[in-house]
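Visitor: Take this sequence and fold it.
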Amino acid sequence: MSLADLTGDLVSIPSHEDETAAGDFIEEWLRRETDASVRRDDAGNVIARKGTDTETLALVGHHDVVEPAESQIEAGGNEYIVERRDGRLYGRGTADMKGALAAAMLAFRDADPDGELVFASFVGEEVGGIGARHAVDRGFDPEYAVVGEGSTNYSGSDVTDVAVAHKGRRGSSIVASGTPAHASEADAGENAIYRATAAVDRVRDLEVPSVDVAGDTLEGRLTVTEIEGGSAMNVVPARCAVTVDERTVPGERADLERVEALEGITWTVDQDLPPMHCEDEAFAESVLEAADDAQDGRPELVTKPHATDAGWLSQAGTECVIYGPSEPGEAHTDDESVSITVLERCRETYRRIAEEWPTAR
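Guide: Have a look, this model is predicted:
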């Protein structure tokens, strides 16, 4: 089976609301095509291992996708539409990230590793890394990992780069509490919206950390994205809630806790997707060398602006890089697609690094 055909088979399987069928396909393929030890954990993650139990390198992806557009679903809803034209595959999940997953499956099958090679496909990446967190909590701890999220065309056209860091995302809520009163006697109450706006002013004044990685500056960001409060035109509001989107960087966080020093304010973290930074330069350079050998372009070490499952692995102690076929602007779109040539490039890079690390040091 060709890489394009395997990708097409994976993409055609709906895995937006339920990843079970896609996980079944991956598990059955691995059992049929490899002699690896294959298991399915309680969350639905598919994990396969082969080679000697020394240093472990993992090829990591996920088989869930975001909700498809109607144009991406076959009549009846039993399959997603997959089309091949102009050297690309079109369909929900081609770029994010069943194409990379298929490339990793074939590389895992074909590689003859010097150490232990692991293939892992997680569930729930699109909804906060549910599968990755489940695996990490139960001892999934490879020393090294290549995560197949998009890194193509970051440094230039027709080049697949190696991302050595990415931002995280912390979403939080600021809730201001006040005392209701009739608006004609406003001084009898405490206006929760006024308290909330004081908290927003404090957020705007906070210093946001930044870090220099691979020649880039990853800058954190704080953005107030939602506000809700009040019950009627003539009532002093007793409650006002504000949502803050924070893009985090490896290392320090913005000191959002400072808003709680204001009267009537509570601050709650609703989601915290960790950033990633590969601190093992030898590993990053080895992946870069394998990537360079697999393509005509000259890949570079780069950074990504958004969170992936690499953040959960990195937080647990795994040295991670990101290398995958998706290009900026492809994931989650109604005409999502991936280059077949770049898929083959990724397959070859995955195979090379699987065979050359750790002996490449």
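Visitor: hey, let's count contacts and neighbours off CA atoms from now on
Guide: Fine.
Visitor: biggest helix in this structure, by residue count?
Guide: The longest helix of the chain (DSSP state H) is helix 340-356.
Visitor: chain center to the host helix or strand of Ala284: distance?
Guide: Taking DSSP states H and E as the criterion, Ala284 maps to helix 281-293. When distances are taken as C-alpha atoms, centre = their mean, to the nearest Å, helix 281-293 is centred 21 Å away from the chain's centroid.
Visitor: Could you do stretch 342-349 as well?
Guide: Centre-to-centre, stretch 342-349 and its host chain are 20 Å apart (C-alpha atoms, centre = their mean).
Visitor: which other residues reach it?
Guide: Stretch 342-349 has contacts (C-alpha atoms under 8 Å, 6 or more residues apart in numbering) with 3, 99-100, 103-104, 106-107, 160, 287, 290-291, 293-295, 323-325.
Visitor: at 6 Å what do you get?
Guide: With C-alpha atoms under 6 Å, 6 or more residues apart in numbering as the test, stretch 342-349 has contacts from Ala103, Ala107, Ala290, Ala291, Ala294, Pro325.
Visitor: I'd like the distance between the residue positioned nearest the centre of the chain and Glu143.
Guide: For the chain, the residue nearest the mean C-alpha position is Thr308 (1.8 Å; C-alpha atoms, centre = their mean). In this view, Thr308 and Glu143 are 18 Å apart by C-alpha to C-alpha, to the nearest Å.
Visitor: now swap in His63 and tell me
Guide: With C-alpha to C-alpha as the criterion, His63 and Glu143 are 22 Å apart.
Visitor: When the two are compared, which one has more neighbours?
Guide: Taking neighbours as other C-alpha atoms under 10 Å, His63 and Glu143 compare with His63 leading, 30 against 17.
Visitor: and that one, what does it touch?
Guide: Val123.
Visitor: and with 7 Å instead?
Guide: If you count contacts by C-alpha atoms under 7 Å, 6 or more residues apart in numbering, His63 has them with Ser15, Glu19, Ala22, Lys98, Ser121, Phe122, Val123.
Visitor: One more sequence to fold, the one below, so I can look at both together:
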Amino acid sequence: MTIALDLDLPAPALTAALCDLPSVSGDERDLADAVESALRRHRHLTVHRDGDAVVAATDLGRRARVVVAGHLDTVPVAGNLPTERAGDVLWGRGTVDMKGGVAVALRLAAHIAEPASDVTYVFYDNEEVEAERNGLGRIARTHPEWLDADFAVLMEPTSAVVEGGCNGTLRVAVTVPGRAAHSARWWMGSNAIHAAGELLGRLRDYVPAEVDVDGLTYREGLNAVGIEGGIAGNVVPDRCVVTVNYRFAPSATEREAFEHVRSVLDGYQVELADSAPGARPGLDRPVAAAFVDAVGGSPQAKVGWTDVARFDALGVPAVNYGPGDPQLAHADDERVTVAEIDTCEDRMRGWLTGAGRAAH
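Guide: Take a look at the predicted model:
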């Protein structure tokens, strides 16, 4: 039985309703069903479904088309559902990342029948897990025409400030060799875990760059995020593997980023585990500049990785913009202010209708 979503609810109340539906990554079916059912009730929208992703679009023959996108899933619940509201604050898993943004997008889809540009609304699954399961990536592979647009807004939490582009990210496995021996005769071996100390020292002393890209400053980072070694409590380990994550500015390609990591870790066996490109901010493009003018504020760099990179790969300029402090995303005390949700809805509505500070 499909649960009914009331898109006439104020955005903060709709945020709470969305959060209270189960939607941990891989378990978005009920929420996707509810979103699809709610959107199909609006005749100005054409609705498509792909797995647990829902796409709804206007088709008014406008000269331009924009995408408004958000993911339906959350990281696992940590005793922070159902939601609770205390004054102007809504507490609970997903309030920041990113049911506030999804609620805003759903209300815009339902209530703006005559936007200044045609709009495609994308609500997708599995953003919080490995890239191959990402619903937006799946749509880009199977129905790329659904994502054709002149500009996209990904409603990731940004505290209602435009965040341009995103850093790229890669992970490598760095192998430190040793020689096995009985720990009682340790001098017969060479301890690989001990030998990893020099590698960890390099990472500790590494000074990450701050890189200006199209007027925004992206802060890089190179960090050990995992270590594995040893086979038994009485064996000197002959192998230690350190997992290293590099967050790199969008001015670098994935290949350039990998070569940089290899140069920093010269002398070690470095194998690429996974990689995703960054996205330049593209705020010099007229359609992006018009969005910034419409919603106001001073754009900042998105230091994390987001799906704006997927739009960038499709040739669609995109920005991050939505309610919620990104530093509270995934936190046990995840919470968002009601006023910020309302502000985002008002500004997005003004932009889509051409009634904002500048029409696009």
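Visitor: care to give me the TM-score?
Guide: Overlay of the two chains. TM-score (TM-score structural alignment, normalised by the length of the second structure): 0.82; 336 aligned residues with a C-alpha RMSD of 2.9 Å.
Visitor: Could you find the counterpart of the residue nearest to the centre of the first structure in the second structure?
Guide: Under the alignment by TM-score structural alignment, Thr308 of the first structure pairs with Thr306 in the second structure.
Visitor: Quick check: the gap between that match and Val244 of the second structure.
Guide: 20 Å.
Visitor: List the buried residues for the helix holding Ala284 of the first structure?
Guide: Residues of helix 281-293 of the first structure classed as buried: Phe283, Ala284, Glu285, Ser286, Val287, Leu288, Glu289, Ala290, Ala291, Asp292, Asp293 (neighbour count, 16 or more other C-alpha atoms under 10 Å).
Visitor: other SSEs contacting whichever helix or strand comes after that helix?
Guide: Sequence-wise, the next helix or strand downstream of helix 281-293 of the first structure (DSSP H and E) is strand 301-304. With contacts defined as 3 or more C-alpha pairs under 7 Å, 6 or more residues apart in numbering; DSSP states H and E, the packing partners of strand 301-304 of the first structure are strand 162-166.
Visitor: Would you mind getting the average deviation of whatever helix or strand comes next after the strand it packs on from the second structure?
Guide: Where DSSP H and E defines the elements, the next helix or strand beyond strand 162-166 of the first structure is strand 168-177. When the second structure is superposed, strand 168-177 of the first structure averages 2.5 Å from its matched positions, counting by mean C-alpha distance after the TM-score superposition for the first structure.
Visitor: Which other helices and strands does strand 168-177 of the first structure contact?
Guide: Using 3+ C-alpha pairs under 7 Å, 6+ apart: strand 168-177 of the first structure touches helix 192-205, strand 239-248, strand 265-273.
Visitor: State the number of residues packed around the residue mapped onto Val153 of the second structure from the first structure.
Guide: Counting by TM-score structural alignment, Val153 of the second structure corresponds to Val146 in the first structure. Val146 of the first structure: 26 surrounding residues under other C-alpha under 10 Å.
Visitor: Read off where the helix or strand where Gly8 of the first structure lies ends up in the second structure.
Guide: Gly8 of the first structure belongs to helix 3-12 when elements are defined using DSSP H and E. With TM-score structural alignment applied, helix 3-12 of the first structure matches the range 11-20 in the second structure.
Visitor: Tell me which residue of the first structure matches up with Val67 of the second structure.
Guide: Taking TM-score structural alignment for the superposition, Val67 of the second structure sits opposite Ala58 in the first structure.
Visitor: can you tell me how far that match sits from Arg345 of the first structure?
Guide: Noted for Ala58 of the first structure: a distance of 18 Å to Arg345 of the first structure, by C-alpha to C-alpha.
Visitor: who's more crowded, those two?
Guide: More neighbours surround Ala58 than the other of Ala58 of the first structure and Arg345, with 26 against 22 (other C-alpha under 10 Å).
Visitor: Give me the mean deviation of the helix or strand the more buried one falls within from the second structure.
Guide: Ala58 of the first structure belongs to strand 56-62 when assigned by DSSP H and E. After superposition onto the second structure, strand 56-62 of the first structure sits on average 0.8 Å from its aligned residues (mean C-alpha distance after the TM-score superposition for the first structure).
Visitor: once the two are aligned, what's the mean deviation for the very next helix or strand once past that strand against the second structure?
Guide: Next in sequence after strand 56-62 of the first structure, counting helices and strands by DSSP H and E, comes strand 83-85. Superposed on the second structure, strand 83-85 of the first structure shows a mean distance of 2.5 Å to its aligned residues (mean C-alpha distance after the TM-score superposition for the first structure).
Visitor: Can you name the next helix or strand after strand 83-85 of the first structure?
Guide: With DSSP H and E, the next secondary element past strand 83-85 of the first structure is strand 88-90.
Visitor: how big is the offset of that following strand relative to the second structure?
Guide: Mean deviation for strand 88-90 of the first structure: 2.4 Å (mean C-alpha distance after the TM-score superposition for the first structure).
Visitor: Could you do stretch 239-246 of the first structure as well?
Guide: Comparison of stretch 239-246 of the first structure with the second structure after fitting gives an average deviation of 1.1 Å (mean C-alpha distance after the TM-score superposition for the first structure).
Visitor: quick one: that stretch aligns where in the second structure?
Guide: Using TM-score structural alignment, stretch 239-246 of the first structure pairs with 239-246 in the second structure.
Visitor: From the centre of the second structure, point out the most distant residue.
Guide: Here the second structure reaches farthest from its C-alpha mean at Arg185, the gap being 50.0 Å by C-alpha atoms, centre = their mean.
Visitor: ok, Gln315 of the first structure to Val302 of the first structure distance?
Guide: Relative to Val302 of the first structure, Gln315 of the first structure is positioned 19 Å away (C-alpha to C-alpha).
Visitor: So these two - more neighbours on which side?
Guide: For Gln315 of the first structure and Val302, the more surrounded residue by other C-alpha under 10 Å is Val302, and the numbers stand at 20 against 16.
Visitor: measure Ile353 of the first structure to Ala95 of the first structure for me?
Guide: When C-alpha to C-alpha is the yardstick, Ile353 of the first structure and Ala95 of the first structure sit 21 Å from each other.
Visitor: neighbour count winner among those two?
Guide: A count of neighbours by other C-alpha under 10 Å puts Ala95 above the other of Ile353 of the first structure and Ala95, at 30 against 25.
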